[in-house]
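Peer 1: give the three-dimensional model of this entry:
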Amino acid sequence: MSTIAQSSSSPILPPANRIDENEALRLLREASLFELGIMAEEVKRRFHPEGQPVTFVIDRNVNYTNVCNVDCLFCGFYRHKEDADAYTLNYPQIQEKTRELVEAGGTQLLLQGGVNPDLPFEYYLDIVRNLRKDFPTLTIHSFSPTEIAYMTVITGKSLEWVIQQLIEAGISSIPGAGGEILHDEIRRKVSHKKVNTHDWLEVMEVAHGLGLKTSATMMFGMMEEDWHIVDHLFQIRNLQDKTGGFLSFIPWTFQKPNTKLEKLPNLPATGVEYLKVSALARIVLDNIPNIGASWITQGLKIGQTALRMGANDMGGLLLEENVVTQCGINPTRKSVAEMLKVIHQGGFDAAQRDTAYNIVQEYPRQN
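Peer 2: As a prediction, the model looks like this:
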């Protein structure tokens, strides 16, 4: 399989009386956590009626290189090529990591790395082609808009051409990484070498037009204000109205250890702030079917709470993850048993899913 197929369920049209940006900002600033949770649950039930299981996916994030020339202030993962611990993986190394994922019952592989100026476009294509040949049923959910935009630089080709080449090589879908805050005032401060808001959204729009489904994300708790968060959500909602290509939205909080923002006060966001933003995302994004709970940055208990405030998915078990881990979050890996326990204790049935949110295996609660 080369791309994520359209979900078998019929799309749910957004209501006529959608909230606008002013109301969203008011809710974020003035509504209680309880009020936001109630509203978010109402929206969730339009997509996921009472009794449907909370889902998770078994995946692995293979960070194929940590060499990067973008130098984001919030990143503790990247290295320059002259650093002693800089690395780039070859295909046999990626192949072995992928084999371990498949043997563990995993269905989704994320390939994400730094913007490494020494890697030719054929490096990416060869990896995807070999993975597709060796693991034909695996979902290759890979390469962020930042990485894809850089591929246009090294090839001198259009976004359409680059993404079509990746599709023909065997890519399945694109993750929403690198969104952070989709407002250029913030992006200029913390990631001025990275793709701007327009370019991030353009990658997603072109991908959707070529038939790829993607996720969308937001990382907050840096130096943005409330209205930046709201603007980000509406940028995503507006593009979804146009393309319908986002399967999910996952917000999470910035983690400052080992980053250049480590010494700034009043960072990162609290658990309560995370829950409010997650609930608001469910309310605003009334055209995206799935909201993921970020247990990776907030812990399993806060993730469990988010399931009662609009979220319906617990994301990946992450057999491997290196970017967030470099910012002091450890360990990120969880077992199926741990995930089932937290979902069941939250009062839900559980189910393993694939990237397209098709159910792979159900795990109902035991009476």
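
Peer 1: alpha carbons only for contacts and neighbour counts from here, please
Peer 2: Noted.

Peer 1: which residues in the protein form strands?
Peer 2: For the chain, the strands defined by DSSP state E occupy 54-57, 59-62, 108-111, 139-140, 173-174, 213-220, 246-253, 290-291, 313-316, 350-353, 359-363.

Peer 1: would a markdown table of the ones you listed with distance to T305 be doable?
Peer 2: Output for these, formatted as a markdown table (distance: least, CA to CA, whole Å):
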| stretch | distance to T305 |
| --- | --- |
| strand 54-57 | 12 |
| strand 59-62 | 23 |
| strand 108-111 | 25 |
| strand 139-140 | 29 |
| strand 173-174 | 28 |
| strand 213-220 | 19 |
| strand 246-253 | 14 |
| strand 290-291 | 13 |
| strand 313-316 | 11 |
| strand 350-353 | 15 |
| strand 359-363 | 20 |
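
Peer 1: turn those strands into a markdown table, including distance to F74 and mean neighbour count.
Peer 2: Listed next are those as a markdown table, based on distance: least, CA to CA, whole Å; neighbours: other CA atoms under 10 Å:
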| stretch | distance to F74 | mean neighbour count |
| --- | --- | --- |
| strand 54-57 | 27 | 26 |
| strand 59-62 | 19 | 24 |
| strand 108-111 | 20 | 24 |
| strand 139-140 | 26 | 26 |
| strand 173-174 | 22 | 28 |
| strand 213-220 | 10 | 24 |
| strand 246-253 | 11 | 23 |
| strand 290-291 | 24 | 26 |
| strand 313-316 | 22 | 27 |
| strand 350-353 | 31 | 24 |
| strand 359-363 | 35 | 14 |
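
Peer 1: for comparison, sequence B:
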Amino acid sequence: MNYKITERIDSDYAIELYNKLDLLELGELANNIRREKHPDNIVTFVIDRNINYTNICVCKCKFCAFYRSKDEPDAYVIDKETLKRKIDETKELNGTQILLQGGLHPDFDIEFYEDMLKFIKEQGVWVHGFSPPEIYHIAKVSNLTIEDTLKRLIEAGLDSIPGGGAELLVDSERAKISPNKINSSQWLEVMRVAHELGLRTTATMMFKKNDPIELIVEHLEKVRNLQDITGGFTAFIPWPFQPDNTELGGEHVTAYEYLKILALSRIYFDNIDNIQVSWVTQGPKIGQIGLYFGGNDFGSLMIEENVVAACGATYRISLDEIIHYIKRAGFIPAQRDMQYNILRIFDE
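Peer 2: Here you go, the predicted model:
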């Protein structure tokens, strides 16, 4: 079959492509689109640190191995001394931003988050923080609207929002794996308001082995529809569920399955420029291969990561290694910021 992508595809066609094309055929279509969007042959990455300010969370999602109840011995809320040390270490490694995420703590209202943001901004870094479930939770606990919550967080120093908590934006699926978390409409509403207030955000998708392609494409469609309206997503990051140590359990997504979803994401999102590979869950070698299946961004150096690590993912790489992997794949490495401005090109 000779498939060519010359215009926007609809959901039915996306499902047909996934079902009828093999891995290499789908990858070729995605790679052609990646080359059209990024003809400079540059692959970007960001140097940041994922600081989880608390592991106390009322959501208790079945796929999460990180959360704790308040009374558990290893439950914590980060103190400012530890927070500053982590930020200083990030800056010493030429990091430019803090990825700030945490559990949905039952007791903290917006003043806690405003205070934390102001403290971090005093250290001179970009704050990419608080996924939609956190924003919604802060608003609920503080008896505020989503808009007023975001305005106050922006005033305190919030620069952009990560796309966490999306899982699959399919409510029947969310009811099974995260019944205490916001629904798909609420996730999209937080992102819509954020975009309207000038915040740029990313979008993610966590998919499991054997998730029907129809549900995956439903997720892609909802993200693409919002992007049509707001234009606020800078990147899309599909990543596979890590089942180890979780209540949900199950099998690992294979590299074959991951690369097909990555390629389909690149083909489907004509309105999102950047697709990020997930070396954190798949390893750097599959990350390299993903650059030929639609990916143009190697994600983060990930100085620190705790949530996925709690589910058994153990991959870590240094700055020299991330540069090496990108070069060995045939691309030019470049450090970027959250808004995809190039900060440094490693072309020597």
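
Peer 1: please pull up the equivalent of E321 of the first structure in the second structure.
Peer 2: In the second structure, E321 of the first structure lines up with E305, judged by TM-score structural alignment.

Peer 1: correct me, but that match touches Y53?
Peer 2: No. Using CA atoms under 8 Å, E305 of the second structure makes no contact with Y53, being 11.9 Å away.

Peer 1: picking that back up, so for K189 of the first structure, which of the strands of the first structure sits nearest?
Peer 2: With CA to CA as the criterion, K189 of the first structure lies closest to strand 213-220 of those, at 13.6 Å.

Peer 1: the match of E321 of the first structure and G102 of the second structure, how far apart?
Peer 2: 12 Å (CA to CA, to the nearest Å).

Peer 1: that older thread, list the residues that contact the match of E321 of the first structure.
Peer 2: Contacts here follow CA atoms under 8 Å, 6 or more residues apart in numbering; on that basis E305 of the second structure touches R49, N50, I51.

Peer 1: nearest residue to H183 of the first structure in space, please, no chain neighbours.
Peer 2: T197 (5.9 Å; CA to CA, 6 or more residues apart in numbering).

Peer 1: need the contact list for that neighbour.
Peer 2: Counting by CA under 8 Å, 6+ apart, T197 of the first structure has contacts G179, L182, H183, D184.

Peer 1: wait, which of the contacts of E305 of the second structure is closest to Y258 of the second structure?
Peer 2: Distances from Y258 of the second structure to those, taken as CA to CA, are shortest for N50 (23.2 Å).

Peer 1: for the second structure, which helix is longest?
Peer 2: Counting residues, the longest helix found in the second structure (DSSP state H) is helix 213-230.

Peer 1: about what we covered before: spell out which residues are contacts of both of E305 and G102 of the second structure.
Peer 2: I51.

Peer 1: returning to what we had before: closest to D83 of the first structure out of the strands of the first structure?
Peer 2: Of these, the one closest to D83 of the first structure (CA to CA) turns out to be strand 59-62, at 20.1 Å.

Peer 1: so where in the second structure does the closest one end up aligned?
Peer 2: Under TM-score structural alignment, the match for strand 59-62 of the first structure is residues 48-51.

Peer 1: run through who's touching that stretch.
Peer 2: Stretch 48-51 of the second structure has contacts (CA under 8 Å, 6+ apart) with 86-87, 90, 95-102, 300-306.

Peer 1: same question, stretch 130-150 of the first structure
Peer 2: So stretch 130-150 of the first structure is in contact with 1, 4, 91, 95, 102, 107-115, 128, 159, 162-163, 169-178, 194-195, 199-200, 203-204, 355, going by CA under 8 Å, 6+ apart.
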